[in-house]
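Participant: Attaching a predicted model along with its sequence, questions to come.
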Amino acid sequence: MAQAGMFADCTQADVDAWSVEHANSNRINVRAFLHWSARTRLTRRFELPAALSPGNAPMPDRQCTALLGQVLADHTTPLRSRVAAVILLLYAQPLSRITQFTIDDVVRDGDGVLLRLGDPPSPAPEPGATLLLEYLGQRTNMATATNRESRWLFPGRRAGQPLRSDTLSALVHALGVPATAGRAAAIRQHVLDLPAPIIATALGYHQVTTARLATEAGTTWPNYAPGDRSK
């Protein structure tokens, strides 16, 4: 977390990074402190992502894949909810970060579509790419005069503000997607498929976090180091 002299510059990304690197026992005090700092206007409003517990452990990979396929194929549910769920299940992004994406984070690259999560941007596979492009032209909460120029990927009802993460969480939950368990399953699969440093850079995670998750998942990339091309 930011040091005292820099606390006013603390961002939601800093809070997200801290939350995944510290024990659950620290969260109660930190949550209360974050609420206090927002009330006293020392900082903006932050949200502490839910921690994993035995009750919301990562879902099996097969279930996660099936759920992703269901979301992609179900054209009867709101497009906004489906796009948020796809980003969560494909890229293991916390909802608090998903709400901060802008339309500039969706990059068209020739015939492909990229999502700017880290460096370099991550490719969006079909049919997710088509879903993203379709959603760009149908974003909700754009009707008011003050919101028509909004660049938030998920505009909120208040002018100039993104959708609240608790609102987005409810929309995703309505699709049958357990946000915490789904994200945990997605990041677990990523660190099994590729070295932890690559996943950290590509998806915007802290390298300490992906290294720990890789160890817990029993990764087969134990000796990989950034810049190593021999693997």
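Facilitator: Yep, it's here. Residues are numbered from 1 along each chain as shown.

Participant: Going by C-alpha atoms from here, please, whenever you check contacts or count neighbours.
Facilitator: Will do.

Participant: Go ahead and flag the most central residue of this protein.
Facilitator: For the chain, Gln93 is the residue whose C-alpha lies nearest the centre (C-alpha atoms, centre = their mean; 1.8 Å).

Participant: quick one: it is in a strand?
Facilitator: No: applying DSSP: H, G, I helix; E, B strand; the rest coil, one finds Gln93 to be coil, outside a strand.

Participant: For it, give its distance to Arg229.
Facilitator: Note on Gln93: its distance to Arg229, by C-alpha to C-alpha, to the nearest Å, is 27 Å.

Participant: same check, this time on Ala57
Facilitator: From Ala57 across to Arg229, the span is 33 Å (C-alpha to C-alpha).

Participant: Looking at the two, which has the bigger crowd around it?
Facilitator: Using other C-alpha atoms under 10 Å as the criterion, Ala57 and Arg229 rank with Ala57 on top: 15 against 7.

Participant: quick one, what contacts the more buried one?
Facilitator: Contact analysis of Ala57 by C-alpha atoms under 8 Å, 6 or more residues apart in numbering lists 181, 184.

Participant: helices or strands up against the longest helix anywhere in the chain?
Facilitator: In the chain, with assignment by DSSP state H, the single longest helix is helix 179-193. Counting contacts by 3 or more C-alpha pairs under 8 Å, 6 or more residues apart in numbering; DSSP states H and E, helix 179-193 packs against helix 61-73, helix 79-91, helix 165-174, helix 207-217.

Participant: Give me whichever of these is most buried.
Facilitator: Per residue and on average, the most neighbours among the helices and strands packed on helix 179-193 fall to helix 79-91, with a mean of 23 (mean count of other C-alpha atoms under 10 Å).

Participant: got the contact list for that helix?
Facilitator: Identification of contacts with helix 79-91 by C-alpha under 8 Å, 6+ apart yields 64, 68, 71-72, 93-95, 98, 128, 131-132, 135, 139-140, 154, 168, 171-172, 175, 177, 179, 182-183, 185-187, 203.

Participant: Next one for the comparison:
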Amino acid sequence: MLATLCDILDCTPADLIATSAQNLPARRAAGEANRTARHYRGPRTPSVSSAFRHLAPDAAPAEQGGEGTAGRSQTSQTKQEITQAGAFLTWLADRGRTIEHCQQADLDAWHTEKLATRRRAQTFLRWCMRTSRMSRLLLPPQVVHQDQAPLHQHRRLAILRRALNDDSLPLRARVAAALVLLYAQPVTRVVRLTVDDVLDDGATVAVRLGDPPSPLPEPVTDLVRAYIQSRQLLPYASSRSSQWLFPGRQPGQPMNPVSLQVHLREIGVPPQRGRTSAIRQLVLQAPAAVIAKALGYHDKTTTRLVTKAGGTWARYASGDHTR
């Protein structure tokens, strides 16, 4: 295994051992490169070896008790780039080509499906073009989804209704969709929720998004209860130490927000547009300060939104109004 990894990374065993001993993120990325290499079925050209070496994280030695300058988010991104680089090379080999003979039609076909996932290979592709290991071809722009304009409220409610009622959809994605479309939660915050943030007293269910916890309407209550029960059957959530509501595949880690976005889009939920539509509707129904506190938003954000929408709560002052 060490010899295989050294062949891919184009380094000596001594270099690899020294790097692994110094830096945990580099060691994790190296492990991902090794796993990717074992599944790679194409020819092992010099470009393949140098590609994985290029994708290895450039991290300083870890400080005592830490993981160095390359944090977990960087490590996760690097692992995804390595995985997609290997997937692209395998996919290209199945088409009877190597990276040196890749054509524009190949890149277009690669990006046609699963664009959000396959875009991770672009780090490798740009490097290959820059170092003349492949021809200079056109890549799709980094910003693919113009996902900022809010949905019309009728459309948001129709998508929400389908997520709540369509039992053919994955349960995890349906629960996430409810949190995005009802409570305007960004996926980066959704993946940080834990099972302890779901408060179930047997009669009602609430989720701790801010202060106070937000009660769930009955259809969402049933969905969340069913999901928490089924969640225990996931192999990567079986450990008692995994308290994430949306556990990731790495032990003790939450789901990657990019992965959750992909799952939401696969069931027809645009995360950013749906969230924007939800928060704009909510600030028209209650004071911005109240919404901000309950849903974990900054009060300036909700105040700005209600002012733009021309809501009647624009001049509401937070505080105790019972005196």
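Facilitator: Yep, it's here. This structure is a prediction, so every number in the text was calculated from the model and none was measured.

Participant: Report how many residues lie close to Arg27 of the first structure.
Facilitator: If we define neighbours as other C-alpha under 10 Å, then Arg27 of the first structure has 17 of them.

Participant: tell me the secondary structure for it?
Facilitator: Put simply, Arg27 of the first structure is helix when judged by three-state DSSP.

Participant: gap between it and Leu115 of the first structure?
Facilitator: Distance of Arg27 of the first structure to Leu115 of the first structure, computed by C-alpha to C-alpha: 30 Å.

Participant: again, but for Phe33 of the first structure
Facilitator: Phe33 of the first structure is 33 Å from Leu115 of the first structure, by C-alpha to C-alpha.

Participant: These two - which one has more neighbours?
Facilitator: Between Phe33 of the first structure and Leu115, counting by other C-alpha under 10 Å, Leu115 is the more crowded of the two (22 against 12).

Participant: Aligned to that one, what sits in the second structure?
Facilitator: Counting by TM-score structural alignment, Leu115 of the first structure lines up with Val207 in the second structure.

Participant: same question, Tyr91 of the first structure
Facilitator: Per TM-score structural alignment, Tyr91 of the first structure is aligned with Tyr183.

Participant: and the aligned residue in the second structure for Leu175 of the first structure, what does it touch?
Facilitator: Under the alignment (TM-score structural alignment), Leu175 of the first structure pairs with Ile267 in the second structure. Applying C-alpha under 8 Å, 6+ apart, we find Ile267 of the second structure in contact with 163, 169, 173.

Participant: Among those residues, find me the one that's closest to Ala87 of the second structure.
Facilitator: Distance to Ala87 of the second structure, by C-alpha to C-alpha, is smallest for Ala173 among the contacts of Ile267 of the second structure, at 25.1 Å.

Participant: mind checking what that closest one lines up with in the first structure?
Facilitator: Ala173 of the second structure maps onto Ser81 in the first structure, by TM-score structural alignment.

Participant: Relative to Leu72 of the first structure, how far out is its match?
Facilitator: Taken as C-alpha to C-alpha, the span from Ser81 of the first structure to Leu72 of the first structure is 11 Å.

Participant: Equivalent analysis for Ala85 of the first structure, please.
Facilitator: Ala85 of the first structure is 9 Å from Leu72 of the first structure, by C-alpha to C-alpha.

Participant: ok, now Val107 of the first structure?
Facilitator: Going from Val107 of the first structure to Leu72 of the first structure by C-alpha to C-alpha gives 20 Å.

Participant: Equivalent analysis for Ala186 of the first structure, please.
Facilitator: The gap separating Ala186 of the first structure from Leu72 of the first structure is 16 Å, by C-alpha to C-alpha.

Participant: What span of the first structure is the helix or strand hosting Asp15 of the second structure aligned with?
Facilitator: Using DSSP states H and E, the element containing Asp15 of the second structure is helix 13-22. Using TM-score structural alignment, helix 13-22 of the second structure lines up with nothing in the first structure.

Participant: Can you say which of the helices and strands packed on helix 179-193 of the first structure is nearest to Pro120 of the first structure?
Facilitator: Of all these, helix 79-91 sits nearest to Pro120 of the first structure, with 13.6 Å by C-alpha to C-alpha.

Participant: what's the average per-residue distance for that closest one once overlaid on the second structure?
Facilitator: Following superposition, helix 79-91 of the first structure is found to deviate from the second structure by 0.6 Å on average (mean C-alpha distance after the TM-score superposition for the first structure).

Participant: What's the first helix or strand after that helix?
Facilitator: Heading C-terminal from helix 79-91 of the first structure (DSSP H and E), you reach helix 95-98.

Participant: packing partners for that following helix?
Facilitator: Here helix 95-98 of the first structure touches helix 12-21, helix 79-91, helix 165-174, going by 3+ C-alpha pairs under 8 Å, 6+ apart.

Participant: Tell me the mean distance between the helix or strand following it and the second structure once they are aligned.
Facilitator: For helix 95-98 of the first structure, the following helix or strand on the C-terminal side (DSSP H and E) is strand 106-109. Superposing on the second structure and averaging over aligned pairs (mean C-alpha distance after the TM-score superposition for the first structure), strand 106-109 of the first structure comes out at 1.3 Å.

Participant: Past strand 106-109 of the first structure, which element shows up next along the chain?
Facilitator: strand 112-115.
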